[in-house]
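>>> Structural data only, the sequence is not supplied:
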């Protein structure tokens, strides 16, 4: 979604993991995370909490909830977790895979319907209201009881399982779009996300509010008794499958090499994922990280920019400015605008 592929940073390739939560030291605020997946397993917004080794997503009154995203990406694989969803109309809990081009595979729990879990998928964020399906839950409802949820994602099919039983299967071949000449199937590296969000917030689209069961009651019992809506996750696991054949011989990171956003757009590289600060981009990863441009050959120490990209780098590279100082080009543009305003 950037003006240049080279401006995007590579993303850390996943590892087989079982995540534990003795504390929140392995999670970084999303405003501070700079791509070092070795130091942080997760980045988050909102206010997660811990109890009995489990992670609790919270949504206090009038907030936008909590989102926790894995810093490692998987390119086909399996994710699983034990979940107790939140409850209440307008309150939605999510356990999903999401790629940087908005390929998405979902489990979602609508708080007004605790007898079912919803499944969905998206290709590059394109809305298709026929992609969703409800799966009934056996035993205790999704708020009271623990249930085990699993997404098994391969190049050929996606399986959604509940409590060890496959409840839904989507095949890649069923997603063929003859007009666009492509499979509209999730196919790009994705990270695991845990979320609790206010789909029934009054400012949301009416269709979203209706899907979520209505507007949120910010004075509901959960808000009064504990100060927030909540959802709990435990036994979170990630299993990574082999990347597609011909996608590169690296093992550290994923990078896009062209803009179609298809499986063929991605390469597995050994490029760094770490930025020195928020003022840098993939065009200038900082000292010792110059091999990160997606135009560079894997493992090389140079970055290849197109003419149009090179001409634009002044606006995103800050290496010639003192810390906290804006680039000269920004001051120039600001000066021109100020003069124009005075003249007018």
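Nice, thanks for sending it over. Remember, predicted model here, so these are calculated numbers, not experimental data.
>>> contacts, neighbours, all on C-alpha from now
OK.
>>> element containing residue 268, please.
strand 266-269 (DSSP states H and E).
>>> That strand - contacts with which helices or strands?
Using 3 or more C-alpha pairs under 8 Å, 6 or more residues apart in numbering; DSSP states H and E as the contact criterion, the elements in contact with strand 266-269 are strand 253-256.
>>> on contacts alone, who are the packing partners of the strand it packs on?
For strand 253-256, the elements it packs on are strand 11-12, strand 266-269, judged by 3+ C-alpha pairs under 8 Å, 6+ apart.
>>> For those, give me JSON lines that also has distance to residue 176.
Shown next, in JSON lines, are the helices and strands packed on strand 253-256 (distance: least, C-alpha to C-alpha, whole Å):
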{"stretch": "strand 11-12", "distance to residue 176": "28"}
{"stretch": "strand 266-269", "distance to residue 176": "20"}
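>>> try this one side by side with the last:
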């Protein structure tokens, strides 16, 4: 496990591209390293404002958080995890990032995996979040004590024209540690990619473990850093 930057855990089936909530402050959020990194990146960023903001420039106080995709809002999908301090109303508009705890998940409790629009920002209420998808279909579900990630080929991704897959990420962050996952890829045709990724949405650093459909017996690894 690497210590170049903080990492969030992502499980991906394919490579794919309001109510007000109180700012969460659960039991183990005190991580000055992560807060300092966010502030440093915000100060050093050459990007002006939140990329796709309808308001122009940085996000307004009414929608203070700039999401990873560059939009302004105030719910967990904007303020948690991949929130960009550089485009937000203020560097501290982004919610604090919860530190990792020991976790062994056998996926027996379906309530621990929630869609991003139902996540309240408190990691003690959920271990995994299903990222927002262009589709309205539930592409990530728990069945037979397994987390099943689906690729829906009937619906078309509005940007790529391909099928719509699922992305599930952890609700906690870590700097270093030991991670183990048991994965099974269901695809043996070219195109789909099954992945387990360690990534920092703040800095973009990542470590990838990928299985491509055309060669399901071979695990590929990549890493990127700034």
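Yep, that arrived. Everything numeric here is computed off the predicted structure, so don't read it as measured data.
>>> Quantitatively, what TM-score do the chains reach?
Scored against TM-score structural alignment, normalised by the length of the second structure, the superposed chains reach a TM-score of 0.51; 124 aligned residues with a C-alpha RMSD of 1.6 Å.
>>> thinking again about what came up before, using TSV, lay out the helices and strands packed on strand 253-256 of the first structure together with distance to residue 183 of the first structure and mean neighbour count.
Shown next, in TSV, are those (distance: least, C-alpha to C-alpha, whole Å; neighbours: other C-alpha atoms under 10 Å):
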stretch	distance to residue 183 of the first structure	mean neighbour count
strand 11-12	24	28
strand 266-269	16	25
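>>> do you know which of these lies nearest residue 341 of the first structure?
Closest approach to residue 341 of the first structure among these is made by strand 11-12 (42.4 Å; C-alpha to C-alpha).
>>> Quick one: the helices in the first structure, in order.
206-211, 221-226, 307-312, 328-343 (DSSP state H).
>>> Buried deepest among those helices, which one?
Among the helices of the first structure, helix 206-211 has the highest mean neighbour count (mean count of other C-alpha atoms under 10 Å), at a mean of 15.
>>> Which positions in the second structure sit opposite it in the alignment?
Aligned by TM-score structural alignment, helix 206-211 of the first structure falls on no residue of the second structure.
>>> which residues in the first structure does the longest helix along the second structure align to?
The residue-count maximum for a helix in the second structure (DSSP H) belongs to helix 32-44. The aligned range for helix 32-44 of the second structure in the first structure is empty, by TM-score structural alignment.
>>> Might you report the residue contacts of the counterpart of residue 173 of the second structure in the first structure?
Counting by TM-score structural alignment, residue 173 of the second structure lines up with residue 73 in the first structure. Residues near residue 73 of the first structure by C-alpha atoms under 8 Å, 6 or more residues apart in numbering: 11-14, 189-192.
>>> Recalculate using a threshold of 7 Å.
11-14, 189-191 (C-alpha atoms under 7 Å, 6 or more residues apart in numbering).
>>> From residue 240 of the first structure, how far out is the closest residue to it other than its chain neighbours?
Once flanking residues are discounted, residue 73 of the first structure sits nearest to residue 191: 4.4 Å by C-alpha to C-alpha, 6 or more residues apart in numbering. The gap separating residue 191 of the first structure from residue 240 of the first structure is 11 Å, by C-alpha to C-alpha, to the nearest Å.
>>> which residues are common contacts for those two?
Going by C-alpha under 7 Å, 6+ apart, residues that sit against residue 191 of the first structure and also against residue 240 are residue 74.
>>> who's more crowded, these two?
Under the neighbour definition other C-alpha atoms under 10 Å, residue 191 of the first structure and residue 240 were set side by side, and residue 191 has more, 25 against 18.
>>> circling back to that earlier point, still touching in the second structure? Go through the contacts of residue 73 of the first structure.
Retained in the second structure: 11-14, out of these (criterion both residues aligned by TM-score structural alignment, their matches' C-alpha atoms under 7 Å).
>>> how about residue 141 of the second structure, what's its partner in the first structure?
By TM-score structural alignment, residue 141 of the second structure lines up with residue 49 in the first structure.
>>> circling back to that earlier point, out of the helices and strands packed on strand 253-256 of the first structure, nearest to residue 171 of the first structure?
Of these, nearest to residue 171 of the first structure by C-alpha to C-alpha is strand 266-269, at 21.2 Å.
>>> shouldn't residue 142 of the second structure be in contact with residue 130?
No: here residue 142 of the second structure lies out of contact with residue 130, judged by C-alpha atoms under 7 Å, at a distance of 11.6 Å.
>>> Give me the more crowded residue out of those two.
For residue 142 of the second structure versus residue 130, neighbours defined as other C-alpha under 10 Å are more numerous around residue 130 (25 against 16).
>>> That one contacts residue 116, doesn't it?
Yes: assessed by C-alpha under 7 Å, residue 130 of the second structure is found in contact with residue 116 at 5.6 Å.
>>> how about the nearest residue to residue 199 of the second structure, chain neighbours excluded?
residue 206 (4.1 Å).
>>> Run through the residues that contact that neighbour.
Counted by C-alpha under 7 Å, 6+ apart, residue 206 of the second structure has contacts 197-200, 223-225.
>>> just checking, what residue in the first structure corresponds to it?
Residue pairing (TM-score structural alignment): residue 206 of the second structure is matched to residue 104 of the first structure.
>>> Quick check: that match vs residue 8 of the first structure, distance?
For residue 104 of the first structure relative to residue 8 of the first structure (C-alpha to C-alpha), the value is 19 Å.
>>> for residue 197 of the first structure, same thing?
27 Å.
>>> again, but for residue 70 of the first structure
Relative to residue 8 of the first structure, residue 70 of the first structure is positioned 18 Å away (C-alpha to C-alpha).
>>> Compare the helices and strands packed on strand 253-256 of the first structure and give me the one nearest residue 333 of the first structure.
With C-alpha to C-alpha as the measure, strand 11-12 is the member of those nearest residue 333 of the first structure (32.5 Å).
>>> who does the closest one touch, helix- and strand-wise?
Packing contacts for strand 11-12 of the first structure, counted by 3 or more C-alpha pairs under 7 Å, 6 or more residues apart in numbering; DSSP states H and E, involve strand 66-74, strand 253-256.
>>> make it 10 Å
Judged by 3 or more C-alpha pairs under 10 Å, 6 or more residues apart in numbering; DSSP states H and E, strand 11-12 of the first structure is in contact with strand 66-74, strand 190-198, strand 253-256, strand 266-269.
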